[in-house]
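Enquirer: Here's my sequence, what's the structure:
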Amino acid sequence: MKYKELIAQMTLAEKASLMSGKDFWQTQNIDRLGIKSMFLADGPHGIRKQAAAADHLGLNASIPATCFPPAATISNSWSTELGETIGDYLGKEAVAQRVNVLLGPGVNMKRNPLCGRNFEYFSEDPYLAGKMAAGYINGIQSHGISACVKHFAVNNQEERRMSIDTIVDERTLREIYLTAFEIAVKEGKTKTVMSAYNMLNGTYTNESTHLMREILRDEWKFDGVVVTDWGGSNDRVAGLLAGNELEMPTTAGETNDEIIQAIQSGAIAEEVLDECVDRLLELMFTTEEVYKNSQQQEVDIEAHHRVAQRAAEESIVLLKNEENILPLKKGTKVAIIGDFAKQPRYQGAGSSIVNPTILDNTLDYFDQSGLVSVGYESGFERYGNKNTKKLDKACALAKEADVVLFYMGLDEVTEAEGLDRQSMKLPDNQLELLQALKKVNANIVAVLSCGSVVEMPWIYNVKGLVHGYLAGQAGGRAILRVITGDVNPSGKLSETYPLRYEDTPSYHQFPGKEVSVEYRESIYIGYRYYDTANIEVLFPFGYGLSYTTFKYSNIQLSKNEVTFELTNTGNVVGMEVAQLYVGCKSEAIFRASKELKGFTKILLNAGETKTVTIPFDDKTFRYFNVKTNKWEVEEAEYEIMIGSSSSDIKLADTISIEGTGAPLPYDKAQLPTYYSGKANHVTEAEFENLLGFKVPIAKWDRSKPLGYNDTIAQCQYAKGGFARFAYHLIVFVYRFLNKIGKRSTANIIMMSIYHMPFRGVARMTGGIMNMPMLDGILMMVNGQFFKGLKHVIKEKNKLSKINKENKTIAAATKEM
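Expert: Reported below is the predicted structural model:
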């Protein structure tokens, strides 16, 4: 241990105190030993350090910071260099705000388009997500502070995220859901990892020795710190044994006492605690180094804003350009229609909300575009209500224009942390307006703003479609520059757009509503499923148009790399994302027809040709063998494919690869659906054959009393009339708020109350309520109202007395 001598000077209570927060965002300090508090701040795409009372859901405004485009947007750039640049600027701002640990990036897979937090994640592909994350981490940590890759692992739905049990087979876990984390750890060398809320195959991830020790520590050699998601600790002692150093936020010493008692009773050895303290001290001291003898750094707000603009420009995806309607020529008369033009949708909602330093919108910069505006109309109500007067005004304006720019998308309360979307559809009032506009002006260019996949049956009503995703604080100007051709779009989709939600591989298994969610589709998520099962999609993974054209030629293979030539055959400079896919020709082990194994982004002048090389790496040919419990290589012929998307393969060749000689992991006869690739409707029996164990019962046992890990929503089945009344009151208030248009407040009720497990009431209140008080509440819930109430009052008085004594001791110590 590096800090053995320092740890030897600590009391057991002091060591335990370091294992949880001092408050909502800071770690505990020990002044007598020179140990300062660390500050942890949300920051996947911008620093969220709150100036007022701290909270987890972004309710209180934070100190202004650059709001870069979120991960869902930047992943469309397919540029690890851009990711590192954004990380660099995030790191600069974090240091300026004296932040030690920046809580990001998020690398959870986009298993299903309706996950409410997809805007905060990179891709449906683990290789792309991992490489982008490593870029971010390298940029952030170049300033001496720590990034924190999250949420480890299989956190792919928001509903019931704090208690849902994710059932997934080991191969899928490794190949799909852990590979991005592996790259973030091994290549990004992240100093901190955040554990997820959910369970994995019956064990909370924060307590999983398989995840935290066998894979993260032993296999990947991670020697940094694991921090819980906020309120994500279930059993603190079990978490410590698994290797979780830091629980956040504070529990006012309650869980520290649990650690002390476990050591004193011999349940765990003190050496386990010492190891955790040692790793935490290393993070504390190394991230504090940048602040020693240094003056407060100033941020160049304009320079950072320009980087945010460049990031948006490189990530915008051109999805449709019928009759080459884009780019618009200077002098074109344009009607600007849509609420998102005036009030841009530029980031997601929840803990990642950034208070931007500057906020561009289309109307402010239109005069600089060279286009001629005939006016602006909002056209529709932002949150879905119908408004005929607004529609009529928009159509009247559209008649006066050569081209209509229609700004459409999803609102802030539809895509939010803590909630999953109900459908893949855009609001009806926007689609009705689009149909009406088409009748008066056929030249419509839609500008889409949303952080996740939507259905587009309306696409035939537009000639151009520019997808800005969530473009950050500088997105308004960036999108205009793409529309006018000042910037040639180079973004490519990092997720597949199916024709309809029913086509998605997890359609029948999302979300888990009660106890568990089953990942029956196995490895077949995203393009792996659509391409293997031959399902028609609207836009394939990796798709994106340009104002120029590219030619691929002269593929050459070696054992270590693939080389080819790429030519810009158009008239303007442009960037192309060349994608390497690999497909195994053997049928002995079920696989996707192709998997992304490399990519590169190349800038080419008009007429220019470059020789491009994409190297193979340790992930190019591997698969995880559940019999050997290791990564193996199957001896076989492999097709090496170079494409501009997963479905547009330009060049292909084959290579013979020597295998590792591992035994076949599966009995093909028992897994017919998986070998066919049509894995969106797998039977329970076949899924159990894949898992190697029985799936748990997915429904709540309504006969049992409610406990710590049951949710407030389950009060509908409680024995206590008080609890059932509380449940119906919560539902009534939620519906009432929705009806009167207070959807954001209604969402907060769902994410912070309705789906909260009872233990979260204690874990998320910063010590205001402890577990003994919670025991009293559960008595009330389970039909012992007066006994429970008496217990709550008794434990509340005890807690108040202890807090008073602690304050007295702290004051006396300070005077000394």
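Enquirer: hey, let's count contacts and neighbours off CA atoms from now on
Expert: Will do.
Enquirer: SS state for the nearest residue to Gly741 once chain neighbours are set aside?
Expert: Of all residues not flanking Gly741 in the chain, Tyr383 sits nearest, at 8.0 Å (C-alpha to C-alpha, 6 or more residues apart in numbering). Three-state call for Tyr383 (DSSP: H, G, I helix; E, B strand; the rest coil): coil.
Enquirer: burial of Tyr383, as a residue count?
Expert: 18 (other C-alpha atoms under 10 Å).
Enquirer: What's the separation between it and Met109?
Expert: 28 Å (C-alpha to C-alpha, to the nearest Å).
Enquirer: swap in Ala16?
Expert: Taking C-alpha to C-alpha, one finds Ala16 at 34 Å from Met109.
Enquirer: what's the answer for Lys4, then?
Expert: Taking C-alpha to C-alpha as the measure, Lys4 falls 39 Å from Met109.
Enquirer: who's more crowded, the two?
Expert: Between Lys4 and Met109, counted using other C-alpha under 10 Å, the more crowded position is Met109 (26 against 12).
Enquirer: mind listing what the more buried one touches?
Expert: Shown in contact with Met109 (C-alpha atoms under 8 Å, 6 or more residues apart in numbering): 121-126, 129, 154, 156, 176-177.
Enquirer: Let me have these in a markdown table, adding neighbour count, distance to Ala52 and secondary structure as columns.
Expert: Converted to a markdown table, those look like this (neighbours: other C-alpha atoms under 10 Å; distance: C-alpha to C-alpha, whole Å; DSSP: H, G, I helix; E, B strand; the rest coil):
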| residue | neighbour count | distance to Ala52 | secondary structure |
| --- | --- | --- | --- |
| Tyr121 | 26 | 28 | strand |
| Phe122 | 30 | 31 | coil |
| Ser123 | 30 | 34 | coil |
| Glu124 | 26 | 36 | coil |
| Asp125 | 27 | 38 | coil |
| Pro126 | 26 | 37 | helix |
| Ala129 | 29 | 34 | helix |
| Val154 | 25 | 33 | coil |
| Asn156 | 26 | 31 | coil |
| Ile176 | 22 | 40 | helix |
| Tyr177 | 27 | 36 | helix |
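Enquirer: Out of the residues you listed, which is nearest to Cys115?
Expert: Asn156 (6.6 Å; C-alpha to C-alpha).
Enquirer: Quick check: the closest one touching Pro113?
Expert: No - judged on C-alpha atoms under 8 Å, Asn156 makes no contact with Pro113 at a distance of 10.0 Å.
Enquirer: Surely Asn244 and Val226 touch.
Expert: Yes - contact criterion C-alpha under 8 Å: Asn244 and Val226 qualify, at 5.0 Å.
Enquirer: To compare against the first, here's the next sequence to fold:
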Amino acid sequence: MTDNPLDRLTLAERAALTSGESLWRTQAIERAGIPSITLSDGPHGVRRQPDDGDHLGVGHSTPATCFPPAVALGSSWDPDLARRVGEALGRESRAMDVQVLLGPGVNIKRSPLCGRNFEYFSEDPRLSGVLGAALVLGIQSQGVGAAVKHFAANNQETDRMRVSAEVDERTLREIYLPAFQHVVTVAKPWMVMTAYNRVNGVYASEHPWLLTEVLREEWGFRGVVVSDWGAVDDRVAALWAGLDLEMPTSGRASDASVVKAVEAGALDQELLDASAARVLALVARAQPGEGTFDAGAHHRLAREVAGQCAVLLKNDGVLPLGLQDSVAVVGELARTPRYQGAGSSHIVPTRLDDVLTEMRALAGRELEYAPGYRLGDAGRSPELEEEARAVGGGGGAPPPGGGGAPPAPGGGGAPTPQQQPDTPPPPRAP
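Expert: The predicted structure is shown next:
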């Protein structure tokens, strides 16, 4: 009787371990007593979807705390704050039976056109690495794995599934890789997620220099390398390069290609076994869901984080507002906030605060309000613009539908369903 669980598995079962069972779960091998584990989007809130959910983020998910995203957290320059957010994310993950949270993202902001800049900390590799490591340490302190992403040079969204980031090695090592290196060597994440794009002509998921030479041999990474969802172009080439887990499920089609490649001698079985063994080690260290989380306490933490992340670039004397003076609030987003970003990190919040309600609570009275415009394609409205110009000082009753009651004492809005703009933002994958 062997102690090595791999010895109990067939070649097909070993191949199956290195791909997903569904959108969010790894493969279970029931015959050998190997369970599946659940991965979930993050890291600004646990976006736990049912197993038949959609990875693009347009479906429903279990309510979770809406934390400020990395673009805000990076402005705090506070690793302790990032770690506390990570600890809360870990607790919520355990409560939702999530074993690995997909985040943080530590790619460098290089273009204002990058649609995922909100998910990344900074333009600075040092700041991104330190805050990313703190978040990982917090998540993993709760027995939940973190998956640092997107490795590497994922700095734009345009044509991201095919584009090649042409970067010389010095620039990679000075700008694009240091944040990943710091997180890997200091926080030891359970997972590293590869990017969609090519790097110097080679897909990141099939890049032996990135995944084996740099990540494993130079930095000593011992965890699982997972693909971004749908990022694998050639499963056999990915295994050769050092990718351990293709997500999501391919319907077993790519599993068959792996078995065929091993049997034909086109893929060394030792490489497959090494990847399967790393997945088994991940499953073994994963812990089942347990307990609940304090939604009120976590929402108060999110409010604290938002306050610590606010940056005042200039004050020409207007601030602080004298809310006992004549004050009017203008703008639909004051009562229907657009929060976080779009797509895979967008969650259903347990609670959602809005500017209008908070300002009325601070003033202790009604404030005049006008939406001024419509959300979505409707955009500008001459009638609403005229109404906004006509709004005077504070003290008057708001127009019909203009806001709600002040929140209960203790901070944080009342539990609420997700508020959606008229036209939801376009979806994005993990």
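Enquirer: what's the TM between chain one and chain two?
Expert: After superposition, the two chains reach a TM-score (TM-score structural alignment, normalised by the length of structure 2) of 0.90; 406 aligned residues with a C-alpha RMSD of 2.1 Å.
Enquirer: Does the strand ranked longest in structure 2 pack against any helices or strands, and if so which?
Expert: Secondary structure of structure 2 per DSSP state E: the longest strand is strand 145-151. Secondary-structure packing of strand 145-151 of structure 2 (3 or more C-alpha pairs under 8 Å, 6 or more residues apart in numbering; DSSP states H and E): strand 100-102, helix 125-140, strand 191-194.
Enquirer: Can you get me a residue count around the nearest residue to Leu211 of structure 2 once chain neighbours are set aside?
Expert: Nearest non-adjacent residue to Leu211 of structure 2, counting by C-alpha to C-alpha, 6+ apart: Gly242, 5.4 Å away. By the criterion of other C-alpha under 10 Å, Gly242 of structure 2 has 26 neighbours.
Enquirer: how near is Gly242 of structure 2 to Arg160 of structure 2?
Expert: 21 Å.
Enquirer: And the helices in the stretch 301-450 of structure 1, which stretches?
Expert: Under the criterion DSSP state H, counting those that start in this stretch, the stretch 301-450 of structure 1 contains helices at 301-315, 339-342, 362-365, 388-398, 428-440.
Enquirer: between those helices, which one is nearest to Leu480 of structure 1?
Expert: Nearest of the helices of the stretch 301-450 of structure 1 (C-alpha to C-alpha): helix 362-365, 7.1 Å.
Enquirer: Relative to structure 2, what is the average displacement of that closest one?
Expert: When structure 2 is overlaid, helix 362-365 of structure 1 sits 2.6 Å from its aligned residues on average, using mean C-alpha distance after the TM-score superposition for structure 1.
Enquirer: Pull out the buried residues from that helix.
Expert: 362-363 (16 or more other C-alpha atoms under 10 Å).
Enquirer: In structure 2, point out the residues matching it.
Expert: Aligned by TM-score structural alignment, helix 362-365 of structure 1 falls on residues 355-358 of structure 2.
Enquirer: do stretch 685-695 of structure 1 as well
Expert: Going by TM-score structural alignment, stretch 685-695 of structure 1 lines up with nothing in structure 2.
Enquirer: Check stretch 780-798 of structure 1 too.
Expert: So stretch 780-798 of structure 1 sits over no part of structure 2, by TM-score structural alignment.
Enquirer: And that stretch, how far out from the chain middle?
Expert: 39 Å (C-alpha atoms, centre = their mean, to the nearest Å).
Enquirer: Contact partners for Ala147 of structure 1?
Expert: Contacts of Ala147 of structure 1 (C-alpha under 8 Å, 6+ apart): 101-105, 137, 140-141, 190-192.
Enquirer: scratch that, Ala153 of structure 2
Expert: Taking C-alpha under 8 Å, 6+ apart as the test, what Ala153 of structure 2 contacts is 107-108, 165, 172, 176, 195, 197, 199.
Enquirer: biggest helix in structure 1, by residue count?
Expert: helix 785-815 (DSSP state H).
Enquirer: Mind putting the helices of the stretch 301-450 of structure 1 into CSV with distance to Ser676 of structure 1?
Expert: Shown next, in CSV, are the helices of the stretch 301-450 of structure 1 (distance: least, C-alpha to C-alpha, whole Å):
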stretch, distance to Ser676 of structure 1
helix 301-315, 35
helix 339-342, 44
helix 362-365, 48
helix 388-398, 48
helix 428-440, 37
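Enquirer: Ser352 of structure 1: which of those is closest?
Expert: helix 301-315 (16.2 Å).
Enquirer: according to the alignment, the closest one goes to what range in structure 2?
Expert: Residue span in structure 2 matched to helix 301-315 of structure 1, by TM-score structural alignment: 295-309.
Enquirer: Moving C-terminal from the helix or strand harbouring Val227 of structure 1, which element do we reach first?
Expert: Assessed by DSSP states H and E, Val227 of structure 1 sits inside strand 225-228. Using DSSP H and E, the helix or strand that follows strand 225-228 of structure 1 in sequence is helix 236-242.
Enquirer: and that following helix, how far out from the chain's middle?
Expert: 25 Å.
Enquirer: rewinding a little: closest one to Asn554 of structure 1 among the helices of the stretch 301-450 of structure 1?
Expert: helix 301-315 (27.6 Å).
Enquirer: Of all the residues in the closest one, which ones are buried?
Expert: Buried residues in helix 301-315 of structure 1, counted by 16+ other C-alpha under 10 Å: 304-305, 307-315.
Enquirer: Tell me which stretches of the stretch 251-400 of structure 1 form strands.
Expert: 317-321, 333-337, 372-377 (DSSP state E, counting those that start in this stretch).
Enquirer: could you check the distance from the most centrally placed residue in structure 1 over to Pro344 of structure 1?
Expert: Nearest residue to the geometric centre of structure 1 (C-alpha atoms, centre = their mean): Tyr121, 3.0 Å. In this view, Tyr121 of structure 1 and Pro344 of structure 1 are 20 Å apart by C-alpha to C-alpha.
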